[in-house]
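Chemist: Pasting the sequence and the predicted model now:
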Amino acid sequence: MAQAPVKSGVSVLLQGDPSALPAALRGLINNAQFSDVSFLVGRQRQVVHAHRCILMCRCKVFQTMFSRQSSQEMSVPFVLADMQPEVFLAVIEFIYTNSVTLNGQTALEVLTAAVEYGLTDLRKLCVDFISRTLTVDMACEALQAAVTYGQNDLRQRCLVFIERHTMEIIKTQSFRELSDLGIVSILQSDQLTIDEVPLIQAVREWAYVSSVVLDVPVSVVAQDAVRELRLVLLSPDELTTLERENAKDDLIPEMQIAQAWKFHALKKVSDSHPHHFHRRKGTLAREHHHYLDPPSK
């Protein structure tokens, strides 16, 4: 189809090869030539060279940072002691080229940096990469980052993965290092592929680790998490065993255990906490379960 002729005096925007500019700018990444700003990154204070005009036009955080500098401070390097050089270079790569090279070792830290620097498109690239490369060992670490930085899309993708691999997930170190908000987000799910008995034991192990790290009693550190445990799913014998274990650390409030015994006595689902009576996807069948809601699918 023939193009209409351009009228004389009319300006037209013409697009060249869209890959040419990023390719050219890639050559300026950490290039000392014509650089007018430098950063000392990480514990080893690795020098990273950059160009103010590029950083400022692409990132408001850098724009604010540079605008606060006096003329005398222009030659003083910025110190970024808490960031790994490879993470900062990934941020610089994105700023210069609108693309980023990620790997499983640095993706979560690049995500953190993207949030801190307000780089929305980099954040989206990190979330997509992390979601596609989740493993059992890193799933809880990714979930924790999502919870900490309010990344709901990543949080949902992590939960789906954790729901599918719950038995393996609870054995990982990153599960034991979750915050209370992180573990609560897991325990609220109906789709966990695990029975309540090993899940309670996993929460107990998590609580002991958190108690040592935070230097607070087990019952205090776990007070929000244990509210999400579904004790009514346990048989009377299992409840009796739980009471004996609980006498050692008071992990679960006595009132919560009493509510489970009340259900066994009355065979009636409470209206106050209906989700406590939902069977999870991995809940093993017990004789009293026919009094509960239908199992999760």
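Modeler: In hand now; what should we look at? Since the model is a prediction, treat every value here as computed from it, not as a measurement. Numbers count the residues shown, from 1 in each chain.
Chemist: When you work out contacts or count neighbours from here on, use the C-alpha atoms and nothing else.
Modeler: Noted.
Chemist: List the buried residues in stretch 28-36.
Modeler: Neighbour counts using 16 or more other CA atoms under 10 Å place 28, 29, 30 of stretch 28-36 among the buried residues.
Chemist: Put this next to the previous one:
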Amino acid sequence: MILKSTRGLHDSLALILDMPEMCDVTFLVGKRHAPIYGVKAILATRSRCLYQLILQHQRTAEAESSSKKSKKGNRSPLQQKLVIDMHDYLVEDFRRFITFVHSGKVKIDANNVIGLLCASVEYGFPDLQTACTKFIQRSQDRGEGKQILDSAWNYQHKRVSQKLICKQCCKSTRNLTTLKTGSEKPF
């Protein structure tokens, strides 16, 4: 017999993110450099891209601390937390992404779907990417794409957001041309 009880695990893993003392990596997110906490082992096992990001920053931090170590003496590795700047994401979007990485659950809405989509593409989460893409498509089919397009401008430096903006602008131009000429084919 195999018992699977994942609900408690999901909740516990998400709860860890609210306990900075249990986390060993801090992301400084957005213009305000808001701290968002995570566990390196979970992040690295869930995504090869996150593993490489953590490894790169860890090596840089170790190189910096080894040059400072000779001046100040030894510091315990338990006192050191890895700090990674993530200036190109909105705080709440990245918080939800990190929660998804740790717990496998996330609430997708019109305010965060673009941030989650960009992060899922950048860090290799195809299941989240698919869910975000389907959410965007359903929203557009219901005529609710304006709020999503507005939030896409927050990520205009990300390729996936640029494609969405271009697609929506082309669709709007086509609709405007149809209204002006009364035909489906622009002149």
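Modeler: Cool, got the structure. Just so we're clear, the structure is a prediction, and the values are computed from it rather than from any experiment.
Chemist: Superpose the two chains and report the TM-score.
Modeler: Superposed pair, TM-score by TM-score structural alignment, normalised by the length of the second structure: 0.69. Supporting alignment: 163 aligned residues with a CA RMSD of 3.7 Å.
Chemist: just to revisit the earlier point, of the buried residues of stretch 28-36 of the first structure, just say which sits nearest to residue 123 of the first structure.
Modeler: Closest to residue 123 of the first structure out of those is residue 29 (20.0 Å), distances taken as CA to CA.
Chemist: For the first structure, give the helix that spans the most residues.
Modeler: Determined from DSSP state H, the single longest helix within the first structure is helix 196-214.
Chemist: show me where the stretch 101-250 of the first structure has helices.
Modeler: Assigned helices in the stretch 101-250 of the first structure, in chain order: 107-116, 120-132, 139-148, 152-164, 166-169, 173-176, 180-187, 196-214, 218-221, 223-226, 236-249 (criterion: DSSP state H, counting those that start in this stretch).
Chemist: okay, those helices, which one's buried deepest?
Modeler: Of all the helices of the stretch 101-250 of the first structure, helix 139-148 has the most neighbours on average by mean count of other CA atoms under 10 Å, namely a mean of 23.
Chemist: And it, what does it pack against?
Modeler: Contact analysis of helix 139-148 of the first structure by 3 or more CA pairs under 8 Å, 6 or more residues apart in numbering; DSSP states H and E lists helix 107-116, helix 152-164, helix 173-176, helix 180-187 as its packing neighbours.
Chemist: These into TSV, with extra columns for distance to residue 136 of the first structure?
Modeler: Compiled in TSV, those are given as follows (distance: least, CA to CA, whole Å):
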stretch	distance to residue 136 of the first structure
helix 107-116	15
helix 152-164	8
helix 173-176	9
helix 180-187	14
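Chemist: could the helices of the stretch 101-250 of the first structure be laid out in CSV, adding distance to residue 260 of the first structure?
Modeler: Listed next are these as CSV, based on distance: least, CA to CA, whole Å:
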stretch, distance to residue 260 of the first structure
helix 107-116, 40
helix 120-132, 37
helix 139-148, 29
helix 152-164, 25
helix 166-169, 24
helix 173-176, 26
helix 180-187, 17
helix 196-214, 13
helix 218-221, 19
helix 223-226, 13
helix 236-249, 8
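Chemist: between those helices, which one is nearest to residue 17 of the first structure?
Modeler: Comparing these under CA to CA, the one sitting nearest is helix 120-132, at 21.6 Å.
Chemist: Which residue range of the second structure does that closest one align onto?
Modeler: Residues 126-138 of the second structure are matched to helix 120-132 of the first structure when aligned by TM-score structural alignment.
Chemist: The matching stretch vs the first structure, mean deviation?
Modeler: Stretch 126-138 of the second structure, aligned to the first structure and superposed, deviates on average by 1.8 Å (mean CA distance after the TM-score superposition for the first structure).
Chemist: pull the longest helix from the second structure.
Modeler: From DSSP H, the single longest helix across the second structure is helix 48-72.
Chemist: between the next helix or strand after that helix and helix 48-72, how many degrees?
Modeler: Counting by DSSP states H and E, the next helix or strand C-terminal to helix 48-72 of the second structure is strand 82-86. Orientation check (axes from the mean of the first three to the mean of the last three CA atoms, to 10 degrees): strand 82-86 of the second structure against helix 48-72 gives 120 degrees.
Chemist: what's the following helix or strand after strand 82-86 of the second structure?
Modeler: helix 91-103.
Chemist: residue in the second structure matching residue 90 of the first structure?
Modeler: Per TM-score structural alignment, residue 90 of the first structure is aligned with residue 96.
Chemist: ok, and the closest non-adjacent residue to that match?
Modeler: residue 106 (6.4 Å; CA to CA, 6 or more residues apart in numbering).
Chemist: any idea what the one you found aligns with in the first structure?
Modeler: Checking TM-score structural alignment: residue 106 of the second structure goes with residue 100.
Chemist: And what about its match, helix, strand or coil?
Modeler: Classification of residue 100 of the first structure using DSSP: H, G, I helix; E, B strand; the rest coil returns coil.
Chemist: Would you check that it makes contact with residue 90?
Modeler: Yes - in this structure, residue 100 of the first structure is within contact of residue 90 by CA atoms under 8 Å, at 6.0 Å.
Chemist: Return the residues in contact with residue 36 of the first structure.
Modeler: The neighbours of residue 36 of the first structure, taking CA atoms under 8 Å, 6 or more residues apart in numbering as the test, are 49, 50, 51, 52, 75.
Chemist: Name only those of those that count as buried.
Modeler: Buried, going by 16+ other CA under 10 Å: 49, 50, 51, 52, out of those.
Chemist: Residue in the second structure paired with the first one?
Modeler: Right, the one you point to is residue 49 of the first structure. Aligning on TM-score structural alignment places residue 49 of the first structure opposite residue 37 in the second structure.
Chemist: Which of the three states applies to its match?
Modeler: Using three-state DSSP, the three-state assignment for residue 37 of the second structure comes out as strand.
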